[in-house]
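1. structure, please.
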Amino acid sequence: MTLSIRAWRSAILHSLDDPAVVGIEASYQYFEDGLLVVENDKIIALGNSTDLLPIYKDIADITTITNGLITPGFIDTHIHYPQTGIIASYGEQLLDWLNNYTFPAEGEFHDKAHARSVAEFFLDELLRNGTTTALVFGTVHKESVDAFFEASEARNLRMIGGKVMMDRHAPDFLVDTPESGYQDSKELIQKWHEKGRLHYAVTPRFAPTSTTEQLTKAGELLQEFDNLYMHTHLSENTQECEWVKSLFPNCTNYLDVYDQHNLLSDRSVFAHGIHLCDDEYHRLNETGSAIAFCPTSNLFLGSGLFRLNKAEEYGVNVGLGTDVGGGTSFSLLQTLSEAYKVIQLQGEKLSPFKSLYLATLGGARALRLEDKVGTLLVGTEADFVVLDYQATPLLNYRLAQSKSLDETLFVLMTLGDDRTIRQTYSAGKCVHTREEEK
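-> Predicted structure coming up:
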């Protein structure tokens, strides 16, 4: 055995498939006393410790975790790093919120030093909350994207980001043009896309802030480069939907605006998707496009309730998004707590195993990264988190009453937050350890 091989002995849980497709029992794998073996940055073995310890008996570095659970690193399929400083801003719905909070904050990101400072803090928060992969909005400024990718590269994180394209209906200091948006994006793609663990997303903010000329340019970028993502917003707010209808009268629905500009593909991720018709769900499925379900921001901004059952009915891939700063937490555990309530308000149930899927493998599938992250299968990248059953007195007390795995998982998702994350690992390296309370 080489010194690069390490192992973790713990309770271990990960998703294998969508419970809505295969049923709950077939959707996950759980080892009450498991062993996760990592060589360099890849997982090379996973199973019961009694089966694997004799095989890997020569490993010098085995970490034993008590009162905890290993899961894959969490995946956030929609978040705005420049909005970190305006999280928890009071009292507006979407369009006013953009004008009163978002745009002024984003205006500061022309300054590379400012962008670098926020990017570092942002990544610290993601890792402190167990998020190892995210699909991230920058601002209209190239500097914002350079700063984000530089910070992500230095930590060897698997991250996706892009420069906002926005040529109308925004302050003068935040607009580009169809041509400058295209050229700036192209330069960033050539510099960062598929460099190490990084990927680029073509990022028109949303239909109202891009002319048809700019959306056409965005579509051209997707044709010119392989494996690019497309990341934007869709049907978040009823006023927004009416605005889109007036701006694009020749389109049959909101999604059709993007479709007519060749922006739908199996690497397209649309945040929110609350107010969709059946034709839109069908078209999302047909093109392999995904939706980012963002419950905390949907509730905070009064946007509406995402219909997960409709996405399941039409076979649309769904990931989970915190949508900071409209969203109110970096924690995907807290986000899942709100997701449960969103589904409850519609008279349905969100099982803990579906929640686990949404935060891990579901997000990876939405991003077409399931061969790399989202599970703990052999051959995948060693991105994982250690959840602490004793993170808070209440969590410790409540879990002592738990009688089943699904109950334990549900309690973690209802009472858990950043304190629940004991360690976060990316590519086999510990990138966050929670400081013990003094």
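2. going forward, measure contacts and count neighbours with C-alpha atoms only.
-> Will do.
3. residue 200 and residue 325, how far apart?
-> 21 Å (Cα to Cα, to the nearest Å).
4. for residue 22, same thing?
-> Taking Cα to Cα, one finds residue 22 at 35 Å from residue 325.
5. tell me which of residue 200 and residue 325 has more neighbours.
-> residue 200 (29 against 23; other Cα atoms under 10 Å).
6. which SS class is the more buried one?
-> strand (DSSP: H, G, I helix; E, B strand; the rest coil).
7. hang on, it packs against residue 231?
-> No: with contact defined as Cα atoms under 8 Å, residue 200 does not reach residue 231; the gap is 9.7 Å.
8. check contacts around the closest residue to residue 207 other than its chain neighbours.
-> In space, and not counting its chain neighbours, residue 207 is closest to residue 244: 6.7 Å by Cα to Cα, 6 or more residues apart in numbering. By Cα atoms under 8 Å, 6 or more residues apart in numbering, the residues touching residue 244 are 207, 208, 254.
9. just the strands in the stretch 301-438 of the chain please.
-> 317-320, 384-388, 421-426, 429-433 (DSSP state E, counting those that start in this stretch).
10. run this one through as well so I can compare:
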Amino acid sequence: MIRAYRGELLSVAHDPRDAGREAVRHEPDGLLVVEDGVVLDRGPYAALAARYPEPEVLPGLVVPGFVDAHVHYPQTDRIASHGEQLLDWLDKHIFPAEKAFADKAHAEEVAAFFCDELLRNGTTSALVYPTVHEQSVDALFEAALARRMRVVSGKVLMDLGPEGLNDTVASGRAGSEALIRRWQGRGRLGYAITPRFVLASSDAQLADAGALLAAHPEVLMHTHLAENVHEVAAVAARFPDAADYLDAYDRFGLVTRRAVFAHGIHLTERSCARLHESGAGVAVCPSSNLFLGSGHFDFGQADRHALRLGLGTDIGAGTSFSLLRTAGLAYQAALAREDRLDPFRALYLATAGSAALLHIADRVGALEPGQEADFVVLDSAATPLLARRTAGADLATRLFALQILGDERAIARTYVMGECAWRAPRPE
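-> Prediction:
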């Protein structure tokens, strides 16, 4: 079935850091043609109108569906938990909440809410942490499959976790292998081997995670890196002979092109050089970094080393599911270090950049022909202040205002595989 959508189309398929303004594709009056959930054609309306009459008119700026490169669905109910930095926050707020995911009914209820919240915020693809429990992965994948979302996830490995939230080397391997067989490549789903972070696993489990990654070239590796100064110090104490935090992963075969490391805000120059050499990527999470008092990501350092970057909300340390809002915070985090994040580059990080980290850039992120038709309609008049700021403004100003002043209220519609999956309620 062919469907045509008319509207203002904007996408950024490549990092403007490298490609400049040539990376930006903009049709002020464009036509997006979808067949069986995949983009068939795209271009100026005037050039395509004769071939595709009577399109649906989309009321706003149309951008690719957002891709969240790092988020924790079991932490949804612990968003806005007061008073602690990372390690104490985990012990006080997060680990107790995650123990409840031993109950699949609870996991299913949270997963359904989480996926709906992603769609409400314009996020159609995500790399997601579950918990150590196999059923937490099943619940998430079932919810994503029902909504036709593109989600990558995998059972958390943590044999040094607290009681009720840990596994063993053997059970972690067996559970991961079973889940890979059950879910990898099913629908739009993908698997990620997921050590919680280096402090949560024994050397034996980290080595086994590296072996598991080597045995499954179709899956990703997803974990945390250099988020908080106290965490970094604890890693240095545990691995006194390691060159730095990244080296603690590298010795176990976990630093590869398929690795996605969240945060990376306290990286050594050696780590950056190794990340570039390996092709591993970093999911930048400015909201949670600010909320937990961890610091600000160094975009200047990352760009000197040409690191692969994406953007993550990191719920529940992150305080918003909105990647629009997260992009605005990334701008502020960059400016705190006297770097300037262009709004088009911020859009790239929230779409094609994150898609590249997840190795799905051939499928989503740029609304190019052959890609899956996930897209979002942004309303630059969603609030009185946004409407006032963007009235008569050029594209860059409107996009920047949406990132700084916008949030889920600016999402007019979310489309998955060419079909509307969420629509803002109409005012009565």
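11. quick TM-score on the pair, please.
-> The TM-score (TM-score structural alignment, normalised by the length of structure 2) is 0.98; 428 aligned residues with a Cα RMSD of 1.0 Å.
12. the residue nearest to residue 207 of structure 1 matches what in structure 2?
-> Using TM-score structural alignment as the criterion, the counterpart of residue 244 of structure 1 in structure 2 is residue 235.
13. to which secondary structure element type does its match belong?
-> Following three-state DSSP, residue 235 of structure 2 is assigned to helix.
14. what do you get for residue 176 of structure 2?
-> Here residue 176 of structure 2 is recorded as helix under three-state DSSP.
15. what's the local residue count around it?
-> By other Cα under 10 Å, the residues close to residue 176 of structure 2 number 24.
16. I'd say it and residue 168 touch.
-> No: at 11.8 Å, residue 176 of structure 2 does not count as touching residue 168 under the criterion of Cα under 8 Å.
17. where in structure 1 does the biggest helix by length in structure 2 fall?
-> Taking DSSP state H as the assignment, the helix of structure 2 that covers the most residues is helix 104-120. Aligned using TM-score structural alignment, helix 104-120 of structure 2 spans residues 112-128 in structure 1.
18. now residue 214 of structure 2: how far from residue 67 of structure 2?
-> 26 Å.
19. so for these two, which sits in the more crowded spot?
-> residue 67 (34 against 14).
20. and the helices in the stretch 151-300 of structure 2?
-> 169-183, 203-215, 229-238, 245-250, 269-278, 286-291, 299-304 (DSSP state H, counting those that start in this stretch).
21. can I get the ones you listed in a markdown table including distance to residue 30 of structure 2?
-> Compiled in a markdown table, those are given as follows (distance: least, Cα to Cα, whole Å):
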| stretch | distance to residue 30 of structure 2 |
| --- | --- |
| helix 169-183 | 37 |
| helix 203-215 | 42 |
| helix 229-238 | 48 |
| helix 245-250 | 45 |
| helix 269-278 | 37 |
| helix 286-291 | 33 |
| helix 299-304 | 33 |
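22. follow-up on the earlier one: for the match of helix 104-120 of structure 2, buried residues please.
-> For stretch 112-128 of structure 1, burial by neighbour count (16 or more other Cα atoms under 10 Å) applies to 112, 115, 116, 118, 119, 120, 122, 123, 125, 126, 127, 128.
23. make JSON lines from those residues and add distance to residue 300 of structure 1 to it.
-> JSON lines is the format used below for the buried residues of stretch 112-128 of structure 1 (distance: Cα to Cα, whole Å):
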{"residue": "112", "distance to residue 300 of structure 1": "30"}
{"residue": "115", "distance to residue 300 of structure 1": "26"}
{"residue": "116", "distance to residue 300 of structure 1": "28"}
{"residue": "118", "distance to residue 300 of structure 1": "23"}
{"residue": "119", "distance to residue 300 of structure 1": "24"}
{"residue": "120", "distance to residue 300 of structure 1": "26"}
{"residue": "122", "distance to residue 300 of structure 1": "20"}
{"residue": "123", "distance to residue 300 of structure 1": "23"}
{"residue": "125", "distance to residue 300 of structure 1": "20"}
{"residue": "126", "distance to residue 300 of structure 1": "20"}
{"residue": "127", "distance to residue 300 of structure 1": "23"}
{"residue": "128", "distance to residue 300 of structure 1": "23"}
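24. ok, so of those residues, who is nearest residue 44 of structure 1?
-> Nearest to residue 44 of structure 1 out of those is residue 127 (Cα to Cα; 23.3 Å).
25. surely that closest one is in contact with residue 433?
-> No: between residue 127 of structure 1 and residue 433 there is no contact under Cα under 8 Å: 9.1 Å.
26. mind checking what residue 290 of structure 1 lines up with in structure 2?
-> Under the alignment (TM-score structural alignment), residue 290 of structure 1 pairs with residue 281 in structure 2.
27. burial measure for its match, as a count.
-> For residue 281 of structure 2, using other Cα under 10 Å, the count is 27.
28. any idea how far it lies from residue 36 of structure 2?
-> Distance from residue 281 of structure 2 to residue 36 of structure 2, by Cα to Cα: 32 Å.
29. which one in structure 2 is aligned with residue 366 of structure 1?
-> Correspondence of residue 366 of structure 1 to structure 2, assessed by TM-score structural alignment: residue 357.
30. make that residue 220 of structure 1, sorry
-> Using TM-score structural alignment, residue 220 of structure 1 pairs with residue 211 in structure 2.
31. many thanks, we can stop here.
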